[in-house]
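In: Below are the sequence and a predicted model for it; my questions follow.
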Amino acid sequence: MSTPSERLPHQAAATSFHRLAYGGNPFQYGELYVPEGPGPHPVVELIHGGFWRKAYDLTLMQGLAQNLVAQGMAAWNIEYRRIGNPGGAWPGTFLDVAAATDYLNHLAPIYQLDMQRVVAVGHSAGGHLACWLACRHLLPSGSAIHTSETPLKLRGVISQAGVVDLEQAWQLGLSQNVVQALLQGSPAEQPVRYAEASPAVLLPSGVPQILVHGSIDDIVPVSISRSYAHRASATGDNVQLLELPEADHFILIDPNSEAWQLTIKGIKHLLG
């Protein structure tokens, strides 16, 4: 289920790069970056955003992946079916992200990955999916997006301007009411889907979470992270909100930005 190893342009020779399929669909693959030297290597799973739409892909996170591997961490930059792809949105988007995450158990002995130190980092819609991964062990076994009784246990999660409350995002009508397309209905029409797909409803996750959000983000308002942090804390979760003054939506995924350096600091804290 893998293709031959490749190298990205300008990639340092001290790392290896592998494009690996975790399923049979063309969009079910990830890019694994492994640092030089003996493992086991801590792993950062990267989940790109783009409001779950097919127009955006994992190239958004490639710069972050290269930055992580240069600092001695393996990076698993995943692709998944999105709105507009056959099988995307509910439930395929969720099934893919779960499968890509659990596939790390298969990759661990091959690439010397440390399954005790896996952190998920997602931007925008990817932030939603990262936080959902932390909560998915709470799904009922009959759920359409329940995939395992023993999902991979994350060491922590970082949401970068994440859409972590789907009902609130629906109320705000974000991106031409994209949540309606993701879950194929409103909260009144699809209450079970909203309950099972929204991290804000599934809390407490029991997984440490760091929320990074810019104060002038005009794509995903910081109010979503503020309310989520309050709700998560109230349930007993270990959650920290880093609100960055004068930061917009996309600076968070610029590997040369101070915002990304703060995220790196959070990743290292979660990894221990």
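Out: Sure, I can see it. Residues are numbered from 1 along each chain as shown.
In: From here on, just use CA atoms for contacts and neighbour counts.
Out: Noted.
In: Do a quick rundown of the strands in the stretch 51-200 of the chain.
Out: Using DSSP state E, counting those that start in this stretch, the strands assigned to the stretch 51-200 of the chain run over residues 74-78, 113-123, 156-160.
In: What helices and strands are in contact with the last one?
Out: Looking back up the chat, that one is strand 156-160. When contacts are defined as 3 or more C-alpha pairs under 8 Å, 6 or more residues apart in numbering; DSSP states H and E, strand 156-160 packs onto strand 113-123, helix 125-135, strand 209-214, helix 258-271.
In: quick check: angle from the last one to strand 113-123?
Out: Think helix 258-271. Interaxial angle, helix 258-271 versus strand 113-123 (axes from the mean of the first three to the mean of the last three C-alpha atoms, to 10 degrees): 140 degrees.
In: Identify each buried residue in helix 258-271, please.
Out: By 16 or more other C-alpha atoms under 10 Å, the buried positions in helix 258-271 come out as Ala259, Trp260, Thr263, Ile264, Gly266, Ile267, Leu270, Leu271.
In: Use this one as the comparison:
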Amino acid sequence: MTVRSLAALPQPKPAEIIRYGEADSQVVELFLPRTRPDGLMPAVVIVHGGCWRAKVAGRELVRPAAGALAQKGFAVWSVGYRRIDEEGGGFPGTFADVAAAIDLLATQAAERGIDRGRIAFYGHSAGAHLAMWAAGRHRLAKDSVLAASAPLRPRGVVSAGGLLDLQGQAARIRDVCGIDPAESLANPAAKEPFAETSPVDLLPTGVRMTLVHGIYDDIAYPALGLAYAQRARRAGDQAEIFVVPNAGHFEVIAPGTRAFEIVAAALEAFTR
């Protein structure tokens, strides 16, 4: 599956667009089930990919997935954020945006009928990096500009075709995205520049994680996910990895595919 074939899928419209900043990218798209379940709804926070660059892709990439998850009974909180080629993006802006959007959900969950205790994160590609980072940000040093006193911790996180080790995968990121993570996604003033921004440096998180990769993914190939899952398990975290046959980089966000079924099943298991 290609970006073009993904774009050909139905693009459901969000029930509401919620602004959390002044920039065009600083919005959340909220998708809701057509029929509200009895009681509070579980929720999925989706973070879209696109090589951390506005010129590559945005929230439209995950609208089919968001609509499909809403049909399964989830409230879906699809996070927009400033990318590295937008004013204010990069470090710390991109990360601060994702955190702010998620913390907004934490404060608004009750009034929107969302069960704050049943929230999972789900990110694709570069968005998987940000979703996994958000799941581990409670591990940030207290003096980090990105630290928060009580960040929302999910019940679990799904990385779909994720690039999760900014330093160890820097060459891969340069090849597929045309960016140097040391210049765009790290804290240049820190002794360890990636300590605040790379998910692998925040292990262990204590958050259950599922990694899903298509076997033919030529952007974030399965070996990258396996290496991360092994490090997470050695650190003491619960990590599963699924390598899906006959799938590439985009099936993991495409409803109707086996890869997306695995993603949805993991999210449902996390939020039971």
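Out: Arrived safely. Fair warning: this is a prediction, and the values are worked out from it, not measured in the lab.
In: coming back round to it: between the helices and strands packed on strand 156-160 of structure 1, which gets nearest to Phe51 of structure 1?
Out: Across these, Phe51 of structure 1 has its closest neighbour in helix 125-135 (5.0 Å, C-alpha to C-alpha).
In: one step back: check the buried residues of helix 258-271 of structure 1 and tell me the two furthest apart.
Out: Ala259 and Leu271 (18.6 Å).
In: where along structure 2 do the helices fall?
Out: Taking DSSP state H as the criterion, structure 2 carries its helices at 3-7, 63-71, 93-108, 126-136, 170-177, 181-184, 222-235, 258-270.
In: winner for burial among these?
Out: Neighbour counts (mean count of other C-alpha atoms under 10 Å) averaged over each of the helices of structure 2 peak at helix 126-136, with a mean of 27.
In: mean shift between that helix and structure 1?
Out: For helix 126-136 of structure 2, the mean distance to aligned residues of structure 1 following superposition is 0.7 Å (mean C-alpha distance after the TM-score superposition for structure 1).
In: quick one: contacts of that helix?
Out: Identification of contacts with helix 126-136 of structure 2 by C-alpha atoms under 8 Å, 6 or more residues apart in numbering yields 46-52, 95, 98-99, 121-123, 152-154, 156-164, 197-199, 202-205, 207.
In: so what's Ala101 of structure 2 up against?
Out: Taking C-alpha under 8 Å, 6+ apart as the test, what Ala101 of structure 2 contacts is Tyr20, Val27, Val28, Val79.
In: if you set the cut-off to 10 Å instead, what comes out?
Out: By C-alpha atoms under 10 Å, 6 or more residues apart in numbering, the contact list for Ala101 of structure 2 reads 18-21, 26-28, 45, 77-81.
In: picking that back up, now the strands of the stretch 51-200 of structure 1 in TSV, please, with extra columns for distance to Gln171 of structure 1 and mean neighbour count.
Out: Below are these laid out as TSV (distance: least, C-alpha to C-alpha, whole Å; neighbours: other C-alpha atoms under 10 Å):
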stretch	distance to Gln171 of structure 1	mean neighbour count
strand 74-78	29	29
strand 113-123	20	23
strand 156-160	20	29
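In: Output those in a markdown table; the columns should cover distance to Arg226 of structure 1.
Out: Compiled in a markdown table, the strands of the stretch 51-200 of structure 1 are given as follows (distance: least, C-alpha to C-alpha, whole Å):
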| stretch | distance to Arg226 of structure 1 |
| --- | --- |
| strand 74-78 | 27 |
| strand 113-123 | 16 |
| strand 156-160 | 12 |
